[in-house]
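*Asks:* Have a look at this fold, sequence not included:
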């Protein structure tokens, strides 16, 4: 169906004059007449009564006008919504985030995005890194931010912000007043860690192994950072998490940070997308904001 012919037809129906429509459309009157004749041939009906007072719709013409007007209104709505998407006056942003990023960084990132584009609806899924990568590949969202460098060749990764992992203990722990502990001491102490699939756990184990810490004395595995900080504060063991996660507890002396001799645990947070997959205007703008460094967390990272 030729929408241009329908638009010409509706204009004549509304103005009642072929020559006026031809002038509005910068067309010759014969070209306008040819478009109407083409519609009449297509449907096998006469659409207008042409008289000295202008053009009036026949009964078939009124039927076509009512349907054509709806079609053209829908077309106009589609164009308007696409214009809104391009200008981010509407649309949606769906993102994924691994646990630490989702709880401690993404609220700042998404808050900044909403300040810039308040009419875009935002939603976020938070899981551990392994699950987020699986969901990203399955198409549940177009991009994600994770805390471990992906090894999946189907994913494109871009570093966006640095982070530091720190060892922390209860204020009553015998290490609380120590200037540092050795790697050997760390390997013997009851240790509380995140679950398998956690990006924090993978980075921690990888960096510790590079520093000569081959094995930890893991006595508890917990599925989120809040449970770990509570367990450490209760004296059930020591742990290593992002400094962003324990910042408030360290500042209030509910937990104590203890350096590990000769070990500095740093990492990057990564924006990940699927190679060659369509990205919405909102997700493109969000990516641009993160990669450019325009939005960063006010929480400390690598002090």
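*Replies:* Great, that's in hand. Model, not experiment: these values are computed from the prediction. Numbers count the residues shown, from 1 in each chain.
*Asks:* Please make it C-alpha for all contacts and neighbour counts, starting now.
*Replies:* Noted.
*Asks:* Contacts only, for residue 91.
*Replies:* By CA atoms under 8 Å, 6 or more residues apart in numbering, the contact set of residue 91 is 84-85, 119-121, 282.
*Asks:* and which of those is nearest to residue 229?
*Replies:* residue 121 (32.7 Å; CA to CA).
*Asks:* number of nearby residues for the nearest residue to that closest one once chain neighbours are set aside?
*Replies:* Nearest residue to residue 121 in three dimensions, chain neighbours excluded: residue 92, at 4.6 Å (CA to CA, 6 or more residues apart in numbering). Residue 92 sits with 17 neighbouring residues when counted by other CA atoms under 10 Å.
*Asks:* tell me the contacts of residue 92?
*Replies:* Taking CA under 8 Å, 6+ apart, one finds 120-123, 282 in contact with residue 92.
*Asks:* From residue 283, how far out is it?
*Replies:* Separation of residue 92 from residue 283 (CA to CA, to the nearest Å) stands at 9 Å.
*Asks:* can you check residue 172 too?
*Replies:* Distance from residue 172 to residue 283, by CA to CA: 46 Å.
*Asks:* The protein: strands as residue ranges?
*Replies:* 48-51, 54-57, 92-98, 121-127, 143-146, 155-169, 190-194, 217-222, 239-242, 256-257, 265-274 (DSSP state E).
*Asks:* Of those strands, which stretch is the most buried?
*Replies:* Of all the strands of the chain, strand 143-146 carries the top mean neighbour count, a mean of 30, counting by mean count of other CA atoms under 10 Å.
*Asks:* got a list of contacts for that strand?
*Replies:* Under CA under 8 Å, 6+ apart, the answer for strand 143-146 is 94-98, 101, 129, 132-133, 136, 199, 269-274, 283.
*Asks:* With distance to residue 69 as new columns, can the contacts of residue 92 be given to me in CSV?
*Replies:* Formatted as CSV, the contacts of residue 92 follow (distance: CA to CA, whole Å):
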residue, distance to residue 69
120, 29
121, 30
122, 34
123, 36
282, 31
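*Asks:* Check it against this one:
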């Protein structure tokens, strides 16, 4: 088997057809078919099968695809790490972030990072928690900025930044009289939720369950924080959202914070990575966000999982201290 065969297999798995994969890879359909045939013959296992007018993975193919994504991600990581170590200022930072952090936290951090390191390339993926965690698991990114982390040993937290989840309503959508019956107010509202796979959606659902409302309130699914924010402003409903995402609207009165019991919910943004030595570009970004003061090092010591940071955080950051205490 070859790397070309493996990448072709993943392209077909993602696209669902030989034609779409060929367009994605800029090769002929016959080249894609030949590559698939050779790969399956070398493995002695059927990976792809017909599904109507398209193709889908067999059970064996789904398992194989999961491994191959991680293998190719690790190869890409190795190439990026070697290039960055050779010349950190011309390396590539591979990063993912959950939607709120990608929209509200990272832009200014990356802007200040680029001022210090204008030659470093940045590959940023933004999506819900399931999407970005999958990217980290497959080693398609080196750093992940997200919310709640798990206790799994394959992820280490390098930086922490506190934030709050609050309930917001339109500026004229909550009156002083509503404070006398907050539970009734919550029950009467339409709650705007993120898509499935979003950590904020799960938190909202748990929060509403904990309120023990007499009956389940109405809900409406909206696909992004920006869309939810605008929907609340337009009067379509209320939502639980990070204060980071609505600071401007709270300041100008377009939105108002509603003091439901149990809010605000304290949370942390976590800058996370796989254990082991970080690529020089990722090390430079970690050093930078700690230096800005927005993030701090986690309190807990993680001797078994903490990635090794070289004594020179990277030649790209060697003239800046990364230790903020």
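*Replies:* Structure's in. What do you need? Since we're looking at a predicted model, the values are computed, not measured.
*Asks:* TM value for the aligned chains?
*Replies:* Overlay of the two chains. TM-score (TM-score structural alignment, normalised by the length of structure 1): 0.62; 215 aligned residues with a CA RMSD of 3.0 Å.
*Asks:* And residue 172 and residue 283 of structure 1? Which one has more around it.
*Replies:* residue 283 (19 against 14).
*Asks:* OK, contacts around the more buried one?
*Replies:* Neighbouring residues of residue 283 of structure 1 by CA under 8 Å, 6+ apart: 93-94, 142-143.
*Asks:* just the residues you listed now: which is nearest residue 242 of structure 1?
*Replies:* Looking across the contacts of residue 283 of structure 1 and measuring by CA to CA, the closest to residue 242 of structure 1 is residue 143, at 22.2 Å.
*Asks:* picking that back up, out of the strands of structure 1, nearest to residue 10 of structure 1?
*Replies:* strand 54-57 (10.1 Å).
*Asks:* Where does the closest one end up in structure 2?
*Replies:* Alignment of strand 54-57 of structure 1 against structure 2: no match, by TM-score structural alignment.
*Asks:* Please state the offset of that strand from the chain centre?
*Replies:* Distance, stretch centre to chain centre, for strand 54-57 of structure 1: 53 Å (CA atoms, centre = their mean, to the nearest Å).
*Asks:* what does stretch 202-216 of structure 1 give?
*Replies:* 31 Å.
*Asks:* Return the set of buried residues in that stretch.
*Replies:* Using 16 or more other CA atoms under 10 Å as the test for burial, stretch 202-216 of structure 1 gives 202-205, 207-208, 213, 216.
*Asks:* Take those residues and keep only those in helices.
*Replies:* 202-205, 207-208 (DSSP state H).
*Asks:* Now compare the contacts of residue 91 of structure 1 and name the two farthest from each other.
*Replies:* 84 and 121 (12.8 Å).
*Asks:* and the end-to-end length of stretch 91-111 of structure 2?
*Replies:* 17 Å.
*Asks:* what's it aligned against in structure 1?
*Replies:* Mapped onto structure 1 using TM-score structural alignment, stretch 91-111 of structure 2 covers residues 91-111.
*Asks:* if we can go back for a sec, quick check, nearest of the contacts of residue 283 of structure 1 to residue 192 of structure 1?
*Replies:* Out of the contacts of residue 283 of structure 1, the member with the shortest distance to residue 192 of structure 1 (by CA to CA) is residue 143, at 30.6 Å.
*Asks:* Identify the residue nearest the closest one in space, chain neighbours excluded?
*Replies:* Of all residues apart from its sequence neighbours, residue 273 sits closest to residue 143 of structure 1 (CA to CA, 6+ apart), at 4.7 Å.
*Asks:* how about the counterpart of the one you found in structure 2, what does it touch?
*Replies:* Under the alignment (TM-score structural alignment), residue 273 of structure 1 pairs with residue 273 in structure 2. Residues near residue 273 of structure 2 by CA under 8 Å, 6+ apart: 136, 142-144, 155-158, 307.
*Asks:* Kindly indicate which of those residues lies nearest residue 112 of structure 2.
*Replies:* Once CA to CA is applied, the member of those that ends up nearest residue 112 of structure 2 is residue 143, at 17.4 Å.
*Asks:* ok, the spatially most central residue of structure 1 to residue 22 of structure 1 distance?
*Replies:* By CA atoms, centre = their mean, structure 1 has its centre lying nearest to residue 95, at 2.9 Å. Distance from residue 95 of structure 1 to residue 22 of structure 1, counting by CA to CA: 49 Å.
*Asks:* same thing with residue 112 of structure 1?
*Replies:* In terms of CA to CA, residue 112 of structure 1 sits 49 Å off from residue 22 of structure 1.
*Asks:* Also residue 276 of structure 1?
*Replies:* Going from residue 276 of structure 1 to residue 22 of structure 1 by CA to CA gives 45 Å.
*Asks:* Looking at these two, which is more packed in?
*Replies:* More neighbours surround residue 22 than the other of residue 276 of structure 1 and residue 22, with 19 against 9 (other CA under 10 Å).
*Asks:* What is the aligned counterpart of the more buried one in structure 2?
*Replies:* Using TM-score structural alignment, residue 22 of structure 1 sits opposite a gap in structure 2.
*Asks:* Verify the stated contact: residue 22 of structure 1 with residue 34.
*Replies:* No - counting by CA atoms under 8 Å, residue 22 of structure 1 stays clear of residue 34, with 11.4 Å between them.
*Asks:* overlap in contacts of those two?
*Replies:* In terms of CA under 8 Å, 6+ apart, residue 22 of structure 1 and residue 34 are not both contacted by any residue.
*Asks:* The aligned partner of residue 238 of structure 1 in structure 2 and residue 203 of structure 2: what is the separation?
*Replies:* Taking TM-score structural alignment, the alignment pairs residue 238 of structure 1 with residue 238 from structure 2. Counting by CA to CA, the separation of residue 238 of structure 2 from residue 203 of structure 2 is 15 Å.
*Asks:* What is the neighbour count of residue 115 of structure 2?
*Replies:* Other residues close to residue 115 of structure 2 by other CA under 10 Å number 9.
*Asks:* Distance of it relative to residue 67 of structure 2?
*Replies:* Distance, residue 115 of structure 2 to residue 67 of structure 2, using CA to CA: 38 Å.
*Asks:* and if you look at residue 133 of structure 2?
*Replies:* Distance from residue 133 of structure 2 to residue 67 of structure 2, by CA to CA: 16 Å.
*Asks:* So which of these two has more stuff around it?
*Replies:* Using other CA under 10 Å as the criterion, residue 133 of structure 2 and residue 67 rank with residue 133 on top: 20 against 13.
*Asks:* got a list of what that one touches?
*Replies:* Residues near residue 133 of structure 2 by CA under 8 Å, 6+ apart: residue 144.
*Asks:* Tell me the counterpart of it in structure 1.
*Replies:* In structure 1, residue 133 of structure 2 lands on residue 133 (TM-score structural alignment).
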